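Visitor: sharing a model that was predicted from the sequence below.
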Amino acid sequence: MWRQASMKEAPKYEIVADHLRQQILEKEFTINEQLPQENAIADAYNVSRITVRKALDILVDENLIYRIQGSGTFVKDNQPHETGAKEESLEIFDFSKFKVKLLNFAVDKPNSDIMDQLNVTAFDFTYEIERLILDEDDEVVAFQKIYMPAKVIQGMRMDVLKGSIYEFLTEDQGLVLGSAIRTLSSEIANDNTVKIMNLKAAEPLLTMEQRSFLENGQIFEYVYNYIRPSKFSLHESINLTD
């Protein structure tokens, strides 16, 4: 019997990558959700683990997923309406113009909210940092609460926290910073914030959440900033010609 010749079938790893990509783009997996283990994916598609790894490598290159050594593979925060920031713009404050007063530095188990933000478990440890940003007159400009996973950032030193942490990460740790997602809002300072920031009375604050990623997509930081708009303004240059 004559049969029409068929086109050459795509490699199995491309087929697996296509299926996983579709699931991610159709939001069958949520942001930061862990994908099934390689063995489970291999069983589901009746392929080898080597094939699964090649499929996942494709999705890593496409910035759809990221790996955390010893933990697994996770869906990257890559929504099209959110803009990745370049490494040089991850920093909010210019520490040649502002000073830091360190209030707290601890290594502790994360609460449920920080676990979600950093994609860590109750068995992991996180650096918990609280610091004030001061102007040249020692007026409080902002209050920062910073959280970093200890399994990603190792050997954090207290002296580093009195300036740019990103310099330490790139120059001392050799990490390659990739992008950040910022969420801006506002609120009236509560009693606790008034006390910490040494405010005379409750005043409106600009709040900025920032989740920062390494170049490979791994989350390395969650920061919550309380900024006094009367003392600090944000300026960004936008170039549409690049």
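Guide: Cool, got the structure. It should be emphasised that the depicted structure is a prediction, and the values quoted were computed from it without experimental measurement. Numbers count the residues shown, from 1 in each chain.

Visitor: please make it C-alpha for all contacts and neighbour counts, starting now.
Guide: Noted.

Visitor: could you name the helices and strands sitting against the helix or strand hosting Ala44?
Guide: Using DSSP states H and E, Ala44 falls within helix 38-45. Contact here means 3 or more Cα pairs under 8 Å, 6 or more residues apart in numbering; DSSP states H and E; on that basis helix 38-45 packs against helix 49-61.

Visitor: now find how far off-centre the helix it packs on is within its chain.
Guide: Between the centre of helix 49-61 and the centre of its host chain there is 22 Å, according to Cα atoms, centre = their mean, to the nearest Å.

Visitor: now do stretch 205-217
Guide: 5 Å.

Visitor: against that first model, consider the following:
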Amino acid sequence: MLKPRYMQIADLLTEQIKDGTLTPGAMMPTEATLQATYDVSRVTIRKAMKVLVDNDLLYRVRGSGSYVKAPKAQHNAFQLMGFIEEVSAQGKTPSSKVIAFETSPCSHTIASKLNLEEGTLIYEIQRLRLIDGEPEILECTYLPVAMFTDLSIEVMQTSKYDYIERHKGMQIAKSRQCVWPDSTSTSLAARFNTRENTPILRVESVSELVDGTPFEYTVNYFRLHQYSFEFIAHRQTPQ
């Protein structure tokens, strides 16, 4: 079925944003210009522009016009990449701020995640992950001390996975992830520079080496201001 004209125009403008013809931060053509370009009414143009705003591709400035939004960094849940790899690959600047780094005996819950005896010494690390200087993720990570005796704050300010694979010579195989909707507590809202009870995503993961050894249990809180999740489902051909 043929799409309504405003949807056709929205699709054309979306493609121009995605292929870089309309760059992030660029001001969109005026309604009058778009009317002339596509030979349609002002109502049709306004409906097309609303589609782009609703799809988080544009933002409006009162008295000025509509501007192209910078794309969010995407988290592909099916491709195991570190935060720095993932964000850098999308042309943004990642950074990390370690806000807690200590060792302690592990609780029953964490021991069960890492296949350890309760009370085994683990690292408890909290990092604030930033994209272009803005806080986006609070990461709470638990690692067995015996596996990473030389782990340091300096390492955690860079890439944890690079340290594990390049420095320790371990091969990471997979991560099992569970995702829940959540909202910011008072302390988390302060970390994210946002309001309490703002919707966020909580992602828990257990990562394993190629021999099946779990080496990391992590709880990530995603602000979703500069980050989006991508899930790709492949249909299996019926037999």
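Guide: That came in fine, so what should we check first? Just so it is clear, the structure is predicted and the values come from calculations on it, not from any experiment.

Visitor: superposed, what's their TM-score?
Guide: Counting by TM-score structural alignment, normalised by the length of the second structure, the TM-score of this superposition works out to 0.59. Behind it: 155 aligned residues with a Cα RMSD of 2.3 Å.

Visitor: now do the helix holding Ala44 of the first structure: everything it contacts.
Guide: Val16, Ser48, Arg49, Thr51, Val52, Arg53 (Cα atoms under 8 Å, 6 or more residues apart in numbering).

Visitor: for the second structure, which segments count as helices?
Guide: Secondary structure of the second structure (DSSP state H): helices at 5-18, 31-38, 42-54, 83-88, 108-114, 153-156, 160-162, 186-192.

Visitor: roughly how far apart are the aligned partner of Gly155 of the first structure in the second structure and Tyr163 of the second structure?
Guide: The alignment partner of Gly155 of the first structure in the second structure, by TM-score structural alignment, is Asp150. To Tyr163 of the second structure, Asp150 of the second structure is 10 Å away according to Cα to Cα, to the nearest Å.

Visitor: higher neighbour count, those two?
Guide: Taking neighbours as other Cα atoms under 10 Å, Asp150 of the second structure and Tyr163 compare with Tyr163 leading, 16 against 9.

Visitor: what's the more buried one aligned with over in the first structure?
Guide: Checking TM-score structural alignment: Tyr163 of the second structure goes with Phe168.

Visitor: grab the most central residue of the first structure for me.
Guide: By Cα atoms, centre = their mean, the first structure has its centre lying nearest to Ser212, at 3.1 Å.

Visitor: in the second structure, what residue corresponds to it?
Guide: By TM-score structural alignment, Ser212 of the first structure lines up with Ser207.

Visitor: repeat that for Val107 of the first structure.
Guide: Using TM-score structural alignment, Val107 of the first structure pairs with Thr103 in the second structure.

Visitor: please look at that match and Thr120 and confirm they touch.
Guide: No - the criterion here is Cα atoms under 8 Å, and Thr103 of the second structure misses it with Thr120 at 10.0 Å.

Visitor: OK, contacts around the match of Gly155 of the first structure?
Guide: Counting by Cα under 8 Å, 6+ apart, Asp150 of the second structure has no contacts.

Visitor: sorry, back to before: list the contacts of the residue nearest to the match of Ser212 of the first structure when sequence neighbours are not counted.
Guide: Nearest residue to Ser207 of the second structure, sequence neighbours excluded (Cα to Cα, 6 or more residues apart in numbering): Ser175, at 4.1 Å. Residues near Ser175 of the second structure by Cα under 8 Å, 6+ apart: Leu80, Ser205, Val206, Ser207, Glu208.

Visitor: ok, those in the first structure, which still hold?
Guide: Among those, the ones whose aligned partners also touch in the first structure (both residues aligned by TM-score structural alignment, their matches' Cα atoms under 8 Å) are Ser205, Val206, Ser207, Glu208.

Visitor: quick one: the strands in the second structure?
Guide: 58-61, 65-68, 73-76, 94-105, 121-131, 134-144, 172-183, 199-209, 214-222, 227-230 (DSSP state E).
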